[in-house]
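Chemist: need coordinates for the following:
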Amino acid sequence: MQNTISDFWQMVWQEQIHVIALVNNHLDVCKVLQNVSMHYWPDSNDCVKETDKFMITLLSTKVYASFAIRHINVYNKEISESYDITHLEFNSWLGNVMPNPFDLVIYHNYVTRAMEKYPDSKLLVHCSSGIGPTAVIIALDALYKHGLVTGVINVQEFTRKMRNDRIGMIQNLDQYICLYKCLNECFRAKMCVVTKDELQNEPILLRANNEFCILLSMISGFRNDEHSLPCKQDLECEYEIPKGMNREDMLIQNQLGQHCGILLSSFTTKDCIIAGSYPSHGEAADLIRHLIDQKCSTLVSVNPLCDVPYSKEWYCIDPSDDLTKFQVEVIKGPKVSQHVSLSTLRMRIHSTQNWHQVTVYQITSWGLMEKLPPDTCALLDVIKIIQLDKSCGSNTDFVVLSRYNHLIFYVEENKRYQPNKL
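Modeler: Down below sits the predicted model:
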């Protein structure tokens, strides 16, 4: 509350807190306090929040897909001393809706890394209630560390101990299940951070092989058939959704029909990438409706569309008769690099006058039946081109099509990319 902000910073200074973990969106906290503009740090770098004893300055803010990291300076006016604090806000926990466990695991990983700089300091964890998301992250941190050392954990016993200290820790069954899912993700594949120098100097093939073997072990039943395109039945039966993720969470439920898509986040923007396989025969209308409904501005084809079966049903001068509800136009463009060609796909529903335009990028050097592109510059080219494309905004969905809907790459605003989390 407004009248306890000074007490909050007094506690931070007294305990010499260097890392603060806010485990839900600060807007939820403001709603609880019935003040949408009230939080205990400044709104921008130009502002200073001042109490009777402290001056709080926001030094920097980095926003990621599911959380934000702020660096804050706390200045004690009485003794003219200050120090910096790392503030991590997990903004994907909204109200009573449980977050994606994988997002929470990534957030916990960043909190852990921040704490490694101050091994003797205490971690300050809080949320709107103090007993829900706070309890989940405390239990996740303690049980994961305990499990790494002993090989066993007891979630029920640890929850009981937390409730002995504070009544109601972990408020409901959904939060309890969320904790289990997060622990499951943590123990299945240990996450680690590699610097650019380490990546360049260490034996990369050995590291990549070891990590990919771990990822493959997390997926059972997937058939890697290099000589045929998957049909709808293949996607439903042969590909098993990873544990901790629901098919309902991964499929776009917006009248996609048989054309499935997986909604993913980039490094900095949540739910902005839709990965899908090429439409099969008769699925062209589903893809067009999907592009319109999701307001997608960009489509990336990992392979040249002229080699993709049934692409002429939607990507050609005279589209298939199956597109009776839509009018589609293809405007051929130039080849923007050695590996990437550009074109424009215009579409509208016949009953409306509003045209929707999608920029199409094709990697022309990656053959449909090739496991890898002959030149990795093809991937780098298309990533750089999309970054420079002003029509592809940071909050705009774009689609990546390939032989399999799990074969995608991420486009990052900070010129970084990584493979899809499996």
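Chemist: okay, CA-based contacts and neighbour counts for the rest of this
Modeler: Will do.
Chemist: quick one: residue 275 is in a helix?
Modeler: No. Read with DSSP: H, G, I helix; E, B strand; the rest coil, residue 275 is strand and lies in no helix.
Chemist: got the contact list for it?
Modeler: Neighbouring residues of residue 275 by CA atoms under 8 Å, 6 or more residues apart in numbering: 261-264, 399-401, 405-408.
Chemist: how about the strands of the stretch 51-200 of the chain, start to end?
Modeler: Counting by DSSP state E, counting those that start in this stretch, the stretch 51-200 of the chain has strands at residues 54-63, 68-76, 81-89, 123-126.
Chemist: wait, the stretch 301-422 of the chain
Modeler: 326-335, 340-349, 356-363, 398-402.
Chemist: for residue 213, find the nearest of these.
Modeler: When the strands of the stretch 301-422 of the chain are compared by CA to CA, strand 398-402 sits nearest residue 213, at 22.1 Å.
Chemist: can you pull the buried residues of that closest one?
Modeler: 398-402 (16 or more other CA atoms under 10 Å).
Chemist: can you check stretch 302-320 too?
Modeler: Buried residues in stretch 302-320, counted by 16+ other CA under 10 Å: 302-305, 308, 310-316, 319-320.
Chemist: how far off centre is that stretch?
Modeler: Computed by CA atoms, centre = their mean, to the nearest Å, the chain-centroid distance of stretch 302-320 equals 30 Å.
Chemist: do stretch 400-408 as well
Modeler: Distance of stretch 400-408 from its chain centroid, counting by CA atoms, centre = their mean, is 17 Å.
Chemist: please work out which residues outside that stretch touch it.
Modeler: Surrounding stretch 400-408, the residues in contact under the criterion CA under 8 Å, 6+ apart are 229-230, 261-262, 273-278, 299-303, 368, 419-420, 422.
Chemist: ok, of those residues, which come out buried?
Modeler: 229-230, 261-262, 273-278, 299-303, 368.
Chemist: pull the most distant pair out of the buried residues of strand 398-402.
Modeler: Farthest pair in the buried residues of strand 398-402 (CA to CA) is 398 and 402. Separation: 13.5 Å.
Chemist: what ranges does the stretch 51-200 of the chain have for its helices?
Modeler: Applying DSSP state H, counting those that start in this stretch to the stretch 51-200 of the chain gives helices spanning 101-116, 133-150, 155-165, 173-188, 196-201.
Chemist: so for residue 282, which of those sits nearest?
Modeler: Nearest of these to residue 282, taken as CA to CA: helix 101-116 at 34.9 Å.
Chemist: the structure of the following sequence is requested for comparison with the preceding one:
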Amino acid sequence: MIWQENIHQIVMVTNLVEGIKTKCEQYWPCGGKQMVHGNLIIRLNAEKERTAYVTREISIEDKKSGKKRNVTQYHFTAWPDHGTPDPLYLVLFHRHVISDSKAGHSGPLLVHCSAGIGRTGTYIALDALLEEGRTTGFLDIFKFLKKMRYSRMNMIQTSNQYVCLHYALLEAFTMKDTKIRKDEFSEVWQSIRTDHKALNHQRLNKEFKMLNATKDDQNHNQYNAAMSTTNLAKNRNKDVLPMDDKRVYLVSYGKGRSDYINAVQVPSYTKFVGYITTQLPLPDTKVDFWTMIRDHSSSTIVLIINNANEADLVYSQSGNELTIGQFGIKISAREEVENNITKTTIVLSRKDDKPRQVVLFQAICNSIPDPIVLCKLADLISTRATMSNDPITVVSSDGAKNCGLFCAFANAVSSMQIDNHADIFQLVRLLQLRRPEFFTDFEEYKRCYEALHLHLESANVYANF
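Modeler: This next block holds a predicted model:
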């Protein structure tokens, strides 16, 4: 069908397996191999993974005629088995698809999920209604749904999908274009740095105001665990609490402890759980911190603190061995890196478990880390992230300030490496879905731009682009 209908783009909005059900057979080969279907030879030429989707470049060759074609598959992986995706993820995915459309290809867009009606109908409606709204200035969502169902029954299968479509369209129509290409970032940063207009008219200030305007109003009912009498004293800052559906759960907690820790999972540029962000432990929650490190197999810690003494709440800066609850912590190596960054290698052991190695990078800064410190930390964790799939634990005083800055900056660096552009505004919004208290300080937002400019400049990226 793809060959016959001259299709060059495929949008796939299901995972191959969800829960225990197979939703779709893998119709493309793994890298380095080929697949033969009838007269057609299929090869996977390239694959790029992001948080919510994967893009694949696939070539198809007709054995009879010898003709070849290239097809791009956009595989959205963030649609939950039961429910609907966050509209922001869906709209950013759609934006990538339409911006990547190949000029001169007349074939239709192929959209599929498992049954080809629910998620498929939702995506088609988003694509078609967005174009219609921009062309005519009007929308009739219900009318378009009926029109789709004349062609294929039950398109948009559930009321939740219908509601999700409305939110996605609202997001798509109001979303500003804040993406910056690698080759233009230096110029954009210089214009930001030399912008002397009134504060309300400056680019970054307007973006920061939009960030606050687009935050969801959080319901206090979402913080039941954090605000319970058992757990309230475990929070450093009563204004920075994890939501019930976003918090990290402890699994192997000991007697007298609970599954609660003030920590949330946040995405990297390529994974939904790329980081765990948490507050500096309190004297009573040190054991919870190391339980989390063990339970979630985190082998890298980034510790951003205001003074050296705070590090003793995590490990010992003087002794080489200590015991925290059921954990034995042994320092096997200490190393001064540069820019006031230290690297400590820790062996974490517990009676019922084999010892595991954890590497901790510590940066001391008065308020916000300098751009050069952020660049160095990002380089250090990048090397380790390529070696394992473990989440990286990022620690700051309250688990929000500097944690969000570091994660957003590291994600922007990855975005530049993978896609040759970065959208700091949207990267921050995706983090704020998990913890709205990220980036309450304008200086953090500005520092993210400044550090990314330094990273590109120091890597000589501008000159080599």
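Chemist: follow-up on the earlier one: tabulate the strands of the stretch 51-200 of the first structure (a markdown table), appending mean neighbour count and distance to residue 161 of the first structure.
Modeler: As requested, the strands of the stretch 51-200 of the first structure are arranged in a markdown table below (neighbours: other CA atoms under 10 Å; distance: least, CA to CA, whole Å):
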| stretch | mean neighbour count | distance to residue 161 of the first structure |
| --- | --- | --- |
| strand 54-63 | 17 | 34 |
| strand 68-76 | 19 | 30 |
| strand 81-89 | 18 | 26 |
| strand 123-126 | 18 | 17 |
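Chemist: make TSV out of those strands and add distance to residue 181 of the first structure.
Modeler: Shown next, in TSV, are the strands of the stretch 51-200 of the first structure (distance: least, CA to CA, whole Å):
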stretch	distance to residue 181 of the first structure
strand 54-63	25
strand 68-76	22
strand 81-89	20
strand 123-126	20
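Chemist: out of these, nearest to residue 342 of the first structure?
Modeler: strand 54-63 (30.7 Å).
Chemist: which one of the contacts of residue 275 of the first structure is nearest to residue 26 of the first structure?
Modeler: Checking those against residue 26 of the first structure with CA to CA, the nearest one is residue 264 at 23.4 Å.
Chemist: what do we get in the second structure for the closest one?
Modeler: Aligned counterpart of residue 264 of the first structure in the second structure: residue 266 (TM-score structural alignment).
Chemist: and what of residue 49 of the first structure?
Modeler: The alignment partner of residue 49 of the first structure in the second structure, by TM-score structural alignment, is residue 36.
Chemist: tell me the contacts of the match of residue 264 of the first structure?
Modeler: Neighbouring residues of residue 266 of the second structure by CA under 8 Å, 6+ apart: 272-277, 431, 434.
Chemist: lining up those residues with the first structure, which overlap?
Modeler: By both residues aligned by TM-score structural alignment, their matches' CA atoms under 8 Å, those still in contact after alignment to the first structure are 272-277.
Chemist: now the residue lying closest to residue 444 of the second structure once chain neighbours are set aside: which helix or strand?
Modeler: Once flanking residues are discounted, residue 444 of the second structure sits nearest to residue 405: 6.1 Å by CA to CA, 6 or more residues apart in numbering. For residue 405 of the second structure, the host element (DSSP states H and E) is helix 403-419.
Chemist: how far off centre is that helix?
Modeler: In terms of CA atoms, centre = their mean, the centre of helix 403-419 of the second structure is found 9 Å from the chain centre.
Chemist: in it, which residues are buried?
Modeler: For helix 403-419 of the second structure, burial by neighbour count (16+ other CA under 10 Å) applies to 403-416.
Chemist: list the buried residues in stretch 145-157 of the second structure.
Modeler: For stretch 145-157 of the second structure, the neighbour count (16+ other CA under 10 Å) marks 145, 148, 154-157 as buried.
Chemist: in the first structure, what stretch matches that stretch?
Modeler: The aligned range for stretch 145-157 of the second structure in the first structure is 159-171, by TM-score structural alignment.
Chemist: spatially central residue in the second structure, please.
Modeler: The structure's the second structure has its C-alpha centroid closest to residue 267; by CA atoms, centre = their mean the separation is 3.0 Å.
Chemist: so how far is residue 16 of the second structure from that residue?
Modeler: Distance, residue 267 of the second structure to residue 16 of the second structure, by CA to CA, to the nearest Å: 21 Å.
Chemist: residue in the first structure matching residue 67 of the second structure?
Modeler: Matched across to the first structure, residue 67 of the second structure falls on residue 81, judged by TM-score structural alignment.
Chemist: contacting residues for its match?
Modeler: So residue 81 of the first structure contacts residue 75 (CA under 8 Å, 6+ apart).
Chemist: from residue 59 of the first structure, how far out is it?
Modeler: Taking CA to CA as the measure, residue 81 of the first structure falls 16 Å from residue 59 of the first structure.
Chemist: same question for residue 94 of the first structure.
Modeler: 26 Å.
Chemist: now the contacts of residue 275 of the first structure in CSV, with distance to residue 332 of the first structure?
Modeler: Compiled in CSV, the contacts of residue 275 of the first structure are given as follows (distance: CA to CA, whole Å):
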residue, distance to residue 332 of the first structure
261, 26
262, 28
263, 28
264, 29
399, 19
400, 19
401, 19
405, 25
406, 28
407, 26
408, 24
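Chemist: burial check on residue 117 of the first structure, number of neighbours?
Modeler: Residue 117 of the first structure: 11 surrounding residues under other CA atoms under 10 Å.
Chemist: go on, residue 235 of the first structure?
Modeler: The burial count for residue 235 of the first structure: 16, using other CA under 10 Å.
Chemist: give the aligned equivalent of it in the second structure.
Modeler: In the second structure, residue 235 of the first structure lands on residue 240 (TM-score structural alignment).
Chemist: so who does residue 311 of the first structure touch?
Modeler: Going by CA under 8 Å, 6+ apart, residue 311 of the first structure touches 278-279, 305.
Chemist: how close does residue 231 of the first structure sit to residue 30 of the first structure?
Modeler: Going from residue 231 of the first structure to residue 30 of the first structure by CA to CA gives 48 Å.
Chemist: nope, residue 168 of the first structure is what I was after
Modeler: Residue 168 of the first structure is 22 Å from residue 30 of the first structure, by CA to CA.
Chemist: still on that earlier bit, output the kept ones among the contacts of residue 266 of the second structure as JSON lines; include the columns distance to residue 63 of the second structure.
Modeler: Converted to JSON lines, those look like this (distance: CA to CA, whole Å):
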{"residue": "272", "distance to residue 63 of the second structure": "40"}
{"residue": "273", "distance to residue 63 of the second structure": "42"}
{"residue": "274", "distance to residue 63 of the second structure": "42"}
{"residue": "275", "distance to residue 63 of the second structure": "46"}
{"residue": "276", "distance to residue 63 of the second structure": "49"}
{"residue": "277", "distance to residue 63 of the second structure": "52"}
